[in-house]
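Colleague: next comes the sequence, and after it the predicted model I'd like to discuss.
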Amino acid sequence: MNSLANPLFCASFCARKRNIFYSAFFSPYPPEILQQIRPPPTGKNAYFPETQIKESMMRYRSPEIRIHRILHFTFYILHFLLLACSCEKSGTEPPPPPPPNKPDTTSHNFTWTTYSFGDGNASILKDVCIINENDIWAVGEIHVLDSSGQYNPHNAVHWDGQKWELKKIPVKIFNTNSFIISTLQSVFAFAPNDVWTTDGGEVIRFNGQSWSEWKFLFDDLNDTTFGGIRQFWGSSNTDLWGVGKKGNIFYYDGINWQRIESGTHTNINDIWGVLDRATGQTTILAVVSDRYYVGEYRLLSIALNGIADTLNWTLSRRLHSTWFDINSPVFVSGSGLRVWKVHQWEEILIPNYFSTRVRGSALNNIFVVGAFGLCVHYNGSSWQTYEDLMMATGSFEGLAVSDNLMVTVGYVDNHDVLVMGRRN
């Protein structure tokens, strides 16, 4: 308990204040009057004669003394009120209110490391996923010169916590038993032994030991012209979604794949969702627009029972990526960066480059990447651009973010590029 609220403490404290107060101020009677009304006794058994008492009483009742009596009385009344108010305030005053809530922030301070794996020939990395800080996959198209001067194709790199290793993930050619190392478009992981990737038409799964064909999507769907997958998202390996070119949406329930009618033939560039484990409800959004041509711009809400326009995207601005958390607003990147607040879209001012991906681990740890090496971080309070990562040409295309790590991939000139940022 606060000591000032203790009545015993208050009484003792006030008594000390009273004594200090009395000793700090002079009596309101002048010295000559004090000598008249209060002559000092002499001797151990001194007493006042009756005549001296009567004489002192007459002086005490005189008009001159009466004024000082009034002043003295007023003086003590004021002092009593001062002590009473002081004790009451000390004993009952509540503690001061806590400071106003401030946003929960993280640091902008990251250490950056840049890698390149190919030797040109239009090498590019298109997507990346972080399983943990010692298990990261990036996919795309990587051409490495061999000893004979020929380009040796790879389509993935893997981080084991110490180094990056080039990988070849075989992709089966439709209706044949032949395999090629083709460009991979997306990678998504649920666990170290449950990683998914695609070249657009074939879905390939990693079981922790090897990659194997999981499904050629256009085989029994009998539609090879509709377009392929460009991005995955899922809450589990029995709730996996894929979106891509020409309005393509696929869903996998752990047993069967099915195509979901999107209502558009415009490219779907990105998909993101959140599972509320308390309610079991899943919210999924997908971004519709063409990166290079003017056309349809939509933000779709996706569910098995139907697709709907959502969040009233009426802006004539290209969308390319979206991210949100269970307790955060919706962020959309593309031609600028916007956030959905109070039933309207608000623009966030970042450098004016096309932003290809927005991802985060929480509301106070969001990254946006894009053309010419654009990389911007939100720490819950402010946005910071990392100028040192800017490039004269090229673009970041894929992005993955965890609490203390981010990895973005893309290309510069005709070489692939991967940037890893670790929080200091």
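Modeller: Ah, there it is.

Colleague: use CA for all of it now, contacts and neighbours both
Modeller: Fine.

Colleague: now for the helix or strand hosting Phe13, which elements pack on it?
Modeller: Assigned by DSSP states H and E, Phe13 belongs to helix 7-24. The contact analysis (3 or more C-alpha pairs under 8 Å, 6 or more residues apart in numbering; DSSP states H and E) places helix 7-24 against helix 63-92.

Colleague: show me which positions of the helix it packs on end up buried.
Modeller: Ile65, His68, Arg69, Leu83, Cys87, Ser90, Gly91 (16 or more other C-alpha atoms under 10 Å).

Colleague: how about the following helix or strand past it: buried residues?
Modeller: Once the chain leaves helix 63-92, the next helix or strand it forms, by DSSP H and E, is strand 110-115. Across strand 110-115, burial judged by 16+ other C-alpha under 10 Å covers no residue at all.

Colleague: how close does Gly370 sit to Ile65?
Modeller: Separation of Gly370 from Ile65 (C-alpha to C-alpha, to the nearest Å): 92 Å.

Colleague: here comes the other one, which I'd like you to weigh against the first:
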Amino acid sequence: MLKRNKMRIVHLFRGIVFGISLFSSINILFADEWNLAIETPKAEWGLLEEPSPKYKWGLESPTVTHKKSDSIVMHYNGKAWSCVYNAYSAWLNCIYGFDPNNIFAAGDNGVVLHYNGNSWIKQKTRVTSRLNRIWGISPKNIYISGDQGAILHYNGTEWKKYTMMTATWFSSTWGIDAKSIFIAGALGKILHYNGKKWIEQESGTSNWLYGISGNSADNVYAVGDYGTLLHYNGKEWKKIILNTNKRLTSVCVPDANSVFVVGADGLILHYDGMHWSRQRSGTDNWLRKIWAIDDNTIFAIGDNGTILSYDGKKWSKQKSGTNYLLLGIWGNRRDSVYVVGIKPKK
């Protein structure tokens, strides 16, 4: 429920109070019942925080012990989750696909794995940076962003690295077509690819950004530290001010009038085209990624093997059978969804 009374909004950043914004902003206030003012700790891309000690969502039953590697790939068939691959030693941070015979996973040390329908095969990337997010148009046109300014492109035959004049750590990649691709990352950096070159856009924030997504070239959202939520209308980025300073880690946009955001401590926000509201997630585990098949089939994943599903009305828990930190998700049907995760810190 939104507050109707007017109040002044100030931005807090490490003890400094800013009363003037250098870019347009939209003030959105939420009910006091979730006015959470505890500053979340900053860590590299939000992947290394200590997991919550609470194990929820049916994990009281024995969990799978993945002895072969530090990473797992899980698959959902519409009824249950199962581990389909755990034979690679490097952390896998993200996954993206096009059909059952073309699925890509990427992670630490520049690793990219391709699933051809039968087996996972390592591809040569010639980079050693950690790779954080994948997005693609087709199996012959894929982009990956990562640490130390890494931006890779796959043409169906080989991976090539763009020569960038930046060492920014990029955390998220999303696009609408070959002529409109966005990358977001450290210190509010946002790049846009117009089909010919990468151009930096003015985001209006220096906060780290962890997720970017949209449903058209003029309806794009980016999320990050301290409750940072930005919207791009095709011309400029504007800040939407939320009454929370929690870290927002991922965003998905099923349509113009439906936006979902997830973040620290089980936070889920929804925009219905007019108002932002908080939805009950039923967990205080960090949620790392959200993915929509459609407006009534949405998944959120996170720490301690947390997997939530949304049916258009409410969020429900799913049994993952693992306590891994789940970091990446992709699916094109409600009965075929893939997740990658990494072994939690001891």
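Modeller: Structure's in. What do you need? These numbers were taken from a predicted model, which means no experiment stands behind them.

Colleague: give me the TM-score for these two chains.
Modeller: Once superposed, the chains reach a TM-score of 0.71 (TM-score structural alignment, normalised by the length of structure 2), with 265 aligned residues with a C-alpha RMSD of 2.3 Å.

Colleague: possible to save the buried residues of helix 63-92 of structure 1 as CSV with distance to Phe190 of structure 1?
Modeller: Below are the buried residues of helix 63-92 of structure 1 laid out as CSV (distance: C-alpha to C-alpha, whole Å):
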residue, distance to Phe190 of structure 1
Ile65, 96
His68, 91
Arg69, 91
Leu83, 70
Cys87, 65
Ser90, 60
Gly91, 59
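
Colleague: my read: Ile130 of structure 1 touches Asp160, true?
Modeller: No - between Ile130 of structure 1 and Asp160 there is no contact under C-alpha atoms under 8 Å: 11.1 Å.

Colleague: what do those two both touch?
Modeller: Common contact partners of Ile130 of structure 1 and Asp160 (C-alpha atoms under 8 Å, 6 or more residues apart in numbering): Ile136.

Colleague: follow-up on the earlier one: what angle sits between the helix holding Phe13 of structure 1 and helix 63-92?
Modeller: With axes from the mean of the first three to the mean of the last three C-alpha atoms, to 10 degrees as the basis, helix 7-24 of structure 1 and helix 63-92 are set at 150 degrees to each other.

Colleague: just the buried positions in helix 7-24 of structure 1, please.
Modeller: Neighbour-count burial for helix 7-24 of structure 1, counted by 16+ other C-alpha under 10 Å, picks out Cys10, Cys14, Arg18.

Colleague: which one among these gets closest to Leu304 of structure 1?
Modeller: In terms of C-alpha to C-alpha, no member of the buried residues of helix 7-24 of structure 1 lies closer to Leu304 of structure 1 than Cys10, at 69.5 Å.

Colleague: so who does the corresponding residue of structure 1 for Ile342 of structure 2 touch?
Modeller: Structural alignment (TM-score structural alignment) places Ile342 of structure 2 against Tyr411 in structure 1. Neighbour list for Tyr411 of structure 1: Ser123, Ile124, Leu125, Gly394, Ser395, Phe396, Glu397, Val417 [criterion: C-alpha under 8 Å, 6+ apart].

Colleague: now that we have the residues you listed, which of them are buried?
Modeller: Ser123, Ile124, Leu125, Gly394, Ser395, Phe396, Glu397, Val417.

Colleague: my read is that the first one contacts Ile142, right?
Modeller: Yes - Ser123 of structure 1 is within contact range of Ile142, at 4.6 Å (criterion: C-alpha under 8 Å).

Colleague: no more questions from me, cheers.
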